[in-house]
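In: Provided below are the primary sequence and the corresponding predicted coordinates.
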Amino acid sequence: MSTDSPESGTTVHRRKKRKQYWKKANLFYCKHQILRIVLNDLGTEEVDPLEDEEWGLLWTDTTAPMSTILQLKPYQRCNHFPGMNEIARKDLLGRNINRMTKAFPKEYNFFPNTWTLPADYAELRAHMLATGNKKQTYIVKPDASSQGKGIYLTRSLDEIDQMGHIIVQKYISRPLLVDNLKFDLRIYVLVTSCSPLRIYLYREGLARFATEQYVAPTHSNMDKMYMHLTNYSINKNSENFVVDEDNKGLHGSKRSITSVLQLLQEQGHDSKKIWQDIADIIIKTMISIQPKLAHIYNTCFPSDHHANSVFELMGFDVLLAKTKGGTIKPWLLEVNHSPSMNIDTPFDRDIKYKLLTDTFTILSLKENEKRRSATTKNSGRLYEGKKTETKEAEHIDEKMKKLQTVISSEIKWCAGTDFDRIYLYEEDEKYKHLYVSVPTPETNASVARREKVMKQMEEREKKEREGKTVKKSKPPKPKEESTVVTVSPRRQKESPRMIHPTNSPKIVTHPTTDTTRYRLTDNVNPYESEVTVTKPIVAGFLPVLPKLKNPSTNDISPLLHIKTLTLSPRGSK
């Protein structure tokens, strides 16, 4: 930028002032006032996204739409990872933890036995009938609700809607009690990156108490929600709800976690061991979905050198229970990707104000923006001209240096907060064996569909052997001059054509010693090639070919998808 000096007539060069995006926040989808108070104290103002798009922070109370995530600019950050509902929804959390439990039963023994209905109804029914324990209590929850809505206890299968979208869990009937009251812990967790995974655990949190003295479930008290549920949204309506008058979190129906842990330490329990076990649960829960999170993130932000366009402040609900040996074992109940930031009491305000302040301290929006501005300005320099292996290696090295800069910055700023870094992938060998490809277990519905298809195929085989083939429409006459597969350049560039079941190709077989020759007609053009049979082909059940190889050139002509045939060049065995 240049201006003319009126006195000397000389040109004065002035440096253009850089915009400070971190000073603006988009809170259009946020209702919590405590967040506005914290950001205002940090020097960040709220802007209307319809009038000003140059904001640096997006905070929403619900999952951000994928369209919004994809439109984030390099200097903007959002408070929700796409795909985090894999543990934020009760049904998906149960499915992911159950999947990991089958692979690592000793590592993932912190989650109650869970069935997701309607898919797992048959398994639940078989379990309840096999155990025959009429004293076993189950807790039923809607699969995607919050704040204790729709939750009830039962011992009868008849009281469970087999077609409802619910989860059923074994009720933990031996919870740890304080003042003869059941309670759970709301643990705050900050995830700053999913690739690589970086997790920070907040030292303070909330202990939420039930408001009626606990008695083990019986037929007469299973409907007493103030006794069995610890949700604040439920118990705050109880006449027995107690507000801490000194606002220090030492008494009442909502207390600080540190006060509860100190009380347990005084009672002879190892509070440090309890806190370490809770951290272990958080790490393993995040690892259960890390591959999927990383895949979605890298798809949305392929050029994010710092891997921190998105962060997540989460709430893990943990219940402490007594084991038969007298020790205390933490159980994971659920995960909230948008923990409540309501400030009903001064005690609430103090904890959540400090929590949010420390969160933005670690995120370091101002410093992060400077790094990203430099990255955006210099992006692509390594790839100017022809790409070579050397330049690609330099690009990877540069990316790792920038990532290490971010990690060092987080560690530096974390030192002045109440957060503890509990997991960094590069430094933790203890959990690396959990990063394996664990297949998703089949549901009863998928098993039933597979068995039905196999049964239909067996029936068709039987009819074929008996000469009772299914009537089929006559295939179109193939072109006589087309005897082998020929692939033109124009055909290669075309996208795969879709052939509907009603327009399926027909196959004429001519058995040979090693291979089978098929003539494929797709109602437009005939193709002929030799293929190796890897699975029996049932007459009348027509698989369609994904690709055909030209016997002379091995060129691939894209057609349709099939998994039962492997194509081979003419003459190969």
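Out: That came through fine.
In: use CA for all of it now, contacts and neighbours both
Out: Fine.
In: Just the element for Thr258, please.
Out: Using DSSP states H and E, Thr258 sits within helix 257-266.
In: Next SSE downstream of that helix?
Out: Counting by DSSP H and E, what follows helix 257-266 is helix 271-287.
In: buried set for the helix holding Thr258?
Out: Ile257, Thr258, Ser259, Val260, Leu261 (16 or more other Cα atoms under 10 Å).
In: With distance to Leu39 added, can I get those residues in TSV?
Out: Compiled in TSV, the buried residues of helix 257-266 are given as follows (distance: Cα to Cα, whole Å):
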residue	distance to Leu39
Ile257	25
Thr258	26
Ser259	28
Val260	30
Leu261	31
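In: what's next to the helix holding Thr258, contact-wise?
Out: With contact meaning Cα atoms under 8 Å, 6 or more residues apart in numbering, helix 257-266 is reached by Leu185, Arg203, Glu204, Gly205, Leu206, Ala207, Gly249, Leu250, Asp270, Ser271.
In: change it to 6 Å
Out: Helix 257-266 has contacts (Cα atoms under 6 Å, 6 or more residues apart in numbering) with Glu204, Gly205, Leu206, Ala207, Leu250, Ser271.
In: Can you tell me which of the residues you listed is closest to Ile328?
Out: The shortest gap between Ile328 and any of the contacts of helix 257-266 belongs to Ser271, at 9.4 Å (Cα to Cα).
In: Grab the nearest non-local neighbour of Arg491.
Out: Ser557 (7.3 Å; Cα to Cα, 6 or more residues apart in numbering).
In: And here is the other one:
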Amino acid sequence: MVYIYKTLVSNQLLFILLLVSVLYFLLKLSSPNLTRSTTTLTPVILHDYNFGFERTCSDISNTSSDLIQQICHIEQSKLTPLHSRTVLVRDTSRIRYYAQRDLQGWQMFYENIGYKVVEPRFSLTPPDPCLYDVLLCMGLVLQDQSCVSPQDYPRLAPGQRVSQFYGMRQVLWRKDSFCRTMKSVFARIPKRVSTDFLFDCWVLPNDLEDLRGVMHGEPDGLWIAKPRSRGEGKGIMIVHNLAELYEYNLLGSVIQPYLDRVMLIEGRKFDLRTYVLVTSINPLRAYFYKEGLVRLASELYNKTGNSKTQFLTNTSVGKLVANINDIVWMYKDLIKYLRKMNFDGDLLFERVEEVIVKTLLAGEVGFHKLYQDTFPGYMCENCYQLLGVDVIIDEDLNPKVIEINGIPSMQLSHDLGVKPDPSKPYTATKFGLLRDTLNTLYQPNTRPHQLERMIDKLGIGIVPSTCEEQHQFCVTNREFAFLVDSQREFFSKGMYKRIYPTQNGDLYTDLLTHTHKTIMKTADDKNQLTTYKLHHLMTLIEIYNLQNH
């Protein structure tokens, strides 16, 4: 009897072992590695409800595991100041325009975290990198040359920061650059990738003949002409035909069709000034601030009118003829209004986040080419940039990206020289934005034990030291450092929402497949890192983070 019982138990154990082996084999076949193309990112359930490790790197001891020591070394190298916690200000504009507008806020919040802010006498010669821990780049004139010399970028220490991505004006910021980048990337995009979030555009005079044919086919159309590199609504005009382009000397402009079925608020046009913090351009890490500005035109909309204040929503234009409090709402005001009109405000902002991510991912192609030609092997790892992305909404709640501003106003009050009032929504938004930006960048908040657990559960190994056959993903040291930075920022982001990487990675797989192929066509190093290569892994990490925290 005992023999029969032992035999049954043994057979059951063998059956269970065989079943586990088969399941493991099938899992290995279906699990993608970092370079495999994936069209669908299937969420993996990774619940770990007893996950209670909240200790940061400041709490660990020398007896911690080698992996935890490595994680904390990466954090320390990125966050340790080298030059007396010095923030150096570089304003290349006339009469210190941007410093007068924005420096009060940046200085207040940098000093709150123990940095000193210094603005030396201006010189066209870029400052010695040994003079600063942080370089605040302001202004438009010769930005890429007079803030940091291109040859100095790769020489920066891991703990040094520059508040701009080299080449942002050449790829996404200038209106003509934005137009060319988007047209280039999306010209041969698969049809399943929607481009409805972009306006058609023509950069004159090069695209004049193409525009002539389009205008001829739409004699009743309205067109918006914008100077290539000016901001704050300066020089923008509404035109009806080609003759007006000649009449008003607009043959050096960027032309876009005017949005016909634009959504109105109480009869007035509006757009959204969104704030997007980019902490890595390759692979992409981007954060959307949950509060921003709803900018309303100062006059009622009339399509047949000719007043700028009916068409333009820039606050710099509107406040000349209206009280600023009447033409600026917060997002919460817009959501309340949409709810009253039976629209889904949450759905709108999900769509806004999606089109912003697509825009930034498309820009990666241009940055790769520029960096390959300028400093091969370096991808501006020391850089961050707070962007103002302007978005307009049509009657069906579909957002379109208007443009990207590389120096959004951080002015703490509506008017220069006016003492900021933290009780006012406008000032409170800027206070929160500045605080959460610096916390995201500098807060030492990596949870090494949580990260170690996640690495184990996702099956991540590091090449060549710990990558073994059983690992589902093998990452390089640079990719691992990106992962550590991502986790630290995740716990420090405040009112920022990470919009890439995201748990909804499926939305971007087709676009990333396209951009990766485009990058590889001209890449000198076919193994260079792209957002696409980490896309699947980072999607799983975001799913894990949101399930467990």
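Out: Sure thing, it's come through. Everything numeric in this text was worked out from a predicted model, so none of it was measured.
In: hmm, back to that, sitting in strands, which of the contacts of helix 257-266 of the first structure do you find?
Out: Counting by DSSP state E, those place Leu206, Ala207 in strands.
In: Farthest-apart pair in the contacts of helix 257-266 of the first structure, please.
Out: Distances among these were taken as Cα to Cα; the most separated pair is Leu250 and Ser271, at 16.5 Å.
In: Asp220 of the second structure matches what in the first structure?
Out: Here Asp220 of the second structure is matched to Lys135 in the first structure, going by TM-score structural alignment.
In: Give me the three-state assignment for its match.
Out: Classification of Lys135 of the first structure by DSSP: H, G, I helix; E, B strand; the rest coil places it in coil.
In: ok, it - how many residues close by?
Out: By the criterion of other Cα atoms under 10 Å, Lys135 of the first structure has 12 neighbours.
In: Give the aligned range of the longest strand along the second structure in the first structure.
Out: The longest strand of the second structure (DSSP E) is strand 268-281. Per the alignment by TM-score structural alignment, strand 268-281 of the second structure matches residues 181-194 in the first structure.
In: Measure the mean distance from the matching stretch to the second structure post-superposition.
Out: The superposed stretch 181-194 of the first structure is, by mean Cα distance after the TM-score superposition for the first structure, a mean 0.7 Å from where its aligned residues fall in the second structure.
In: Pull out the buried positions in that stretch.
Out: Across stretch 181-194 of the first structure, burial judged by 16+ other Cα under 10 Å covers 181-194.
In: In JSON lines: the residues you listed, plus distance to Thr11 of the first structure.
Out: Listed next are these as JSON lines, based on distance: Cα to Cα, whole Å:
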{"residue": "Leu181", "distance to Thr11 of the first structure": "77"}
{"residue": "Lys182", "distance to Thr11 of the first structure": "75"}
{"residue": "Phe183", "distance to Thr11 of the first structure": "71"}
{"residue": "Asp184", "distance to Thr11 of the first structure": "69"}
{"residue": "Leu185", "distance to Thr11 of the first structure": "65"}
{"residue": "Arg186", "distance to Thr11 of the first structure": "62"}
{"residue": "Ile187", "distance to Thr11 of the first structure": "60"}
{"residue": "Tyr188", "distance to Thr11 of the first structure": "56"}
{"residue": "Val189", "distance to Thr11 of the first structure": "54"}
{"residue": "Leu190", "distance to Thr11 of the first structure": "51"}
{"residue": "Val191", "distance to Thr11 of the first structure": "50"}
{"residue": "Thr192", "distance to Thr11 of the first structure": "47"}
{"residue": "Ser193", "distance to Thr11 of the first structure": "47"}
{"residue": "Cys194", "distance to Thr11 of the first structure": "50"}
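In: could you measure Arg488 of the second structure against Lys319 of the second structure, distance?
Out: With the distance defined as Cα to Cα, to the nearest Å, Arg488 of the second structure ends up 40 Å from Lys319 of the second structure.
In: what residue of the second structure takes the place of Thr285 of the first structure?
Out: Match for Thr285 of the first structure (TM-score structural alignment): Thr359.
In: count of residues packed around the closest residue to Lys135 of the first structure other than its chain neighbours?
Out: Closest residue to Lys135 of the first structure in three dimensions, ignoring its sequence neighbours and counting by Cα to Cα, 6+ apart: Arg155, at 6.9 Å. Neighbours of Arg155 of the first structure under the rule other Cα under 10 Å: 21.
In: repeat for the one 4 residues further on
Out: The tally of other residues near Glu159 of the first structure (other Cα under 10 Å) stands at 11.
In: Helix, strand, or coil at the aligned partner of it in the second structure?
Out: The equivalent of Glu159 of the first structure in the second structure is Glu244 (alignment by TM-score structural alignment). Glu244 of the second structure falls in the helix class when you classify it by three-state DSSP.
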